[in-house]
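Visitor: Quick one, structure for this:
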Amino acid sequence: MRNRALAAVLLGLLGMAGAARGETPPRRSAAELMDVLMWNREPVGGPFALTDQAGRPRTEADFRGRLLLVTFGYTACPDVCPTELMEIGRALTLLGPEADAVQPIFITLDPEHDTAALLAEYLPNFHPRLVGLTGSEAAIRRAADAYKVYYETSPRPEGGRAVEHSAFIYLMDRSGAYLGFFPPGTSAERMLTILRPHLAARPAPE
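Guide: Presented below is the predicted three-dimensional model:
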């Protein structure tokens, strides 16, 4: 424990020195970010300023009063993203009228490719109430960092970009506070067992 604490102090001092020189701190690995999520070591979620598939500016404040299912990915993702979106769509369908109290949000990790128009074409394949968000590279990075999302991009030989990314669905409460996450492969039925108690709870008075 003593050695671990010393290492943490040294890393902190190195980070401060880098910041003083104007250097960007190194990106954390997928394992480090997973550790943060698993043990709630840091806040998850927070402010964002992005653009939806209709071209409208959107912030986190626009979604207050509903439970949020927030996922990050990209439209050219070959398997994980479509599977996650399909299960989110199924969960909303199974909820029926109760689904009005849940807002699903898909934030692209490939804003260079995933324009508002492309999101508007892509997302209705999964559910009509999905809100897609895009923005500048910097704005997307800020949102991903807030949600402790790991992602790295690389060019594809045939053109375009591949995005290696973590694939969690984040559950946020009506005030935007983090409740937990669904790991990749979570079924719609499993989501419902977690969602229903939160739907039944009355919103706190404002």
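Visitor: CA atoms for contacts and neighbours, from now on please.
Guide: Will do.
Visitor: hey, where'd the strands end up in this structure?
Guide: 49-52, 57-59, 67-73, 102-108, 131-134, 151-155, 161-165, 169-172, 178-182 (DSSP state E).
Visitor: For the third one, give me every contacting residue.
Guide: It refers to strand 67-73. By C-alpha atoms under 8 Å, 6 or more residues apart in numbering, the residues outside strand 67-73 that reach it are 81, 88, 101-110, 144, 149, 165, 167-174, 176, 199.
Visitor: Before we compare anything, build this one as well:
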Amino acid sequence: MTLPYRTLIAAFGALAATACSPAPSDTASTAPKATSGGMQSGCLSRAYPEIGGPISLVNEKGEAVTQDTFKGHPALIYFGFTYCPDVCPMTLVSVARAYKMLPEGMTPPQTLLISIDPERDTPEKLAEYITTSAFPENLTGLTGTPDQVRAATEAFVADFSRVDDPNSSAGYTMDHTSLLYLMDSDWNLKTFFTHEDTSETIAACLADVLEE
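Guide: Okay, the predicted model is just below:
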């Protein structure tokens, strides 16, 4: 089922949590809900053809990458930032746990963290961040210019915004869509996970997808 772009944004907005503050309690009840191809369907039916376009970024080594760099194997994508105090690291830890639950011998998808804070998240900063022991071992960090990052988020119907915080030592934080996007080996959206998914539900879905 193909939904209008604005409807997709509304539906995903209802499903996604912001990085540093919980969504208003009435958001999900007032926003349109995804039906066919969305959260109301099974794990293997959460696919919108409009989501998951091209990217043009740099990795933690400073190397230019595009979606073609990652084709040939499924990829799990998360938009976050290294200064995120809780949701981003908790999500990555959950993914790492899910990978450990996969059937023996099953290779987990490539794991991509695309920073929505390019001002602070340099390749060097990402290179340090992705080595966190509790994160997936195959985690790759991606960043770019503000325009490149914005284009990547728009391709995934994701959103982010800077929130100034004078009481914080960092000066500001970032609110952003908090979804995990699973792309197949041809860079087409296969399914997605929300903040309500656990390591167990992610692992179960991945096991079904990766054995296809």
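Visitor: picking that back up, restricted to buried residues, select the contacts of strand 67-73 of structure 1 in PyMOL.
Guide: Applying 16 or more other C-alpha atoms under 10 Å to the contacts of strand 67-73 of structure 1, the buried members can be selected in PyMOL as follows:
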select buried, resi 81+88+102+103+104+105+106+107+108+109+110+144+149+165+167+168+169+170+171+172+173+174+176+199
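Visitor: ok, back up a step: could the strands of structure 1 be laid out in CSV, adding distance to L13 of structure 1?
Guide: As requested, the strands of structure 1 are arranged in CSV below (distance: least, C-alpha to C-alpha, whole Å):
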stretch, distance to L13 of structure 1
strand 49-52, 31
strand 57-59, 34
strand 67-73, 32
strand 102-108, 33
strand 131-134, 35
strand 151-155, 26
strand 161-165, 29
strand 169-172, 32
strand 178-182, 30
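Visitor: right, and the ones you listed - which one's nearest S29 of structure 1?
Guide: Each of those has some distance to S29 of structure 1 by C-alpha to C-alpha; the shortest is strand 151-155, at 9.0 Å.
Visitor: so that closest one matches what in structure 2?
Guide: Aligned by TM-score structural alignment, strand 151-155 of structure 1 falls on residues 160-164 of structure 2.
Visitor: go on, stretch 68-78 of structure 1?
Guide: The alignment of stretch 68-78 of structure 1 onto structure 2 (TM-score structural alignment) covers residues 75-85.
Visitor: how far does that stretch stretch from start to finish?
Guide: Taking C-alpha to C-alpha, to the nearest Å, stretch 75-85 of structure 2 runs 24 Å from one end to the other.
Visitor: for stretch 123-143 of structure 2, same thing?
Guide: Start-to-end span of stretch 123-143 of structure 2 (C-alpha to C-alpha) is 7 Å.
Visitor: contacts for it?
Guide: Outside stretch 123-143 of structure 2, the residues touching it (C-alpha under 8 Å, 6+ apart) are 57-62, 82, 89, 92-93, 95-96, 99, 110-116, 118, 121-122, 149.
Visitor: and if we set it to 7 Å?
Guide: For stretch 123-143 of structure 2, the surrounding residues in contact (C-alpha atoms under 7 Å, 6 or more residues apart in numbering) are 57-62, 82, 92-93, 95-96, 110-115, 118, 121-122, 149.
Visitor: which residue is nearest the middle of structure 2?
Guide: Central residue check for structure 2 by C-alpha atoms, centre = their mean: the C-alpha nearest the mean position is that of Y78, 2.0 Å away.
Visitor: So which residues of structure 1 form helices?
Guide: Here structure 1 has its helices, by DSSP state H, at 2-20, 30-39, 80-95, 116-122, 137-146, 188-200.
Visitor: quick one, which of these is packed in tightest?
Guide: Of these, the one with the most neighbours on average (mean count of other C-alpha atoms under 10 Å) is helix 80-95, at a mean of 20.
Visitor: Distance check, the alignment partner in structure 1 of T177 of structure 2 against A76 of structure 1.
Guide: Structural alignment (TM-score structural alignment) places T177 of structure 2 against S166 in structure 1. Applying C-alpha to C-alpha, one obtains 15 Å for the distance of S166 of structure 1 from A76 of structure 1.
Visitor: Could you report the neighbour count for P128 of structure 1?
Guide: Residues lying near P128 of structure 1 (other C-alpha atoms under 10 Å) number 10.
Visitor: how about it, what's its match in structure 2?
Guide: Counting by TM-score structural alignment, P128 of structure 1 corresponds to E137 in structure 2.
Visitor: Could you measure from that match over to V93 of structure 2?
Guide: Taking C-alpha to C-alpha, one finds E137 of structure 2 at 11 Å from V93 of structure 2.
Visitor: ok so, going back, how big's the offset between the match of strand 151-155 of structure 1 and structure 1?
Guide: Aligned to structure 1 and superposed, stretch 160-164 of structure 2 gives a mean residue distance of 1.4 Å (mean C-alpha distance after the TM-score superposition for structure 1).
Visitor: Please consider this matter closed, and thank you.
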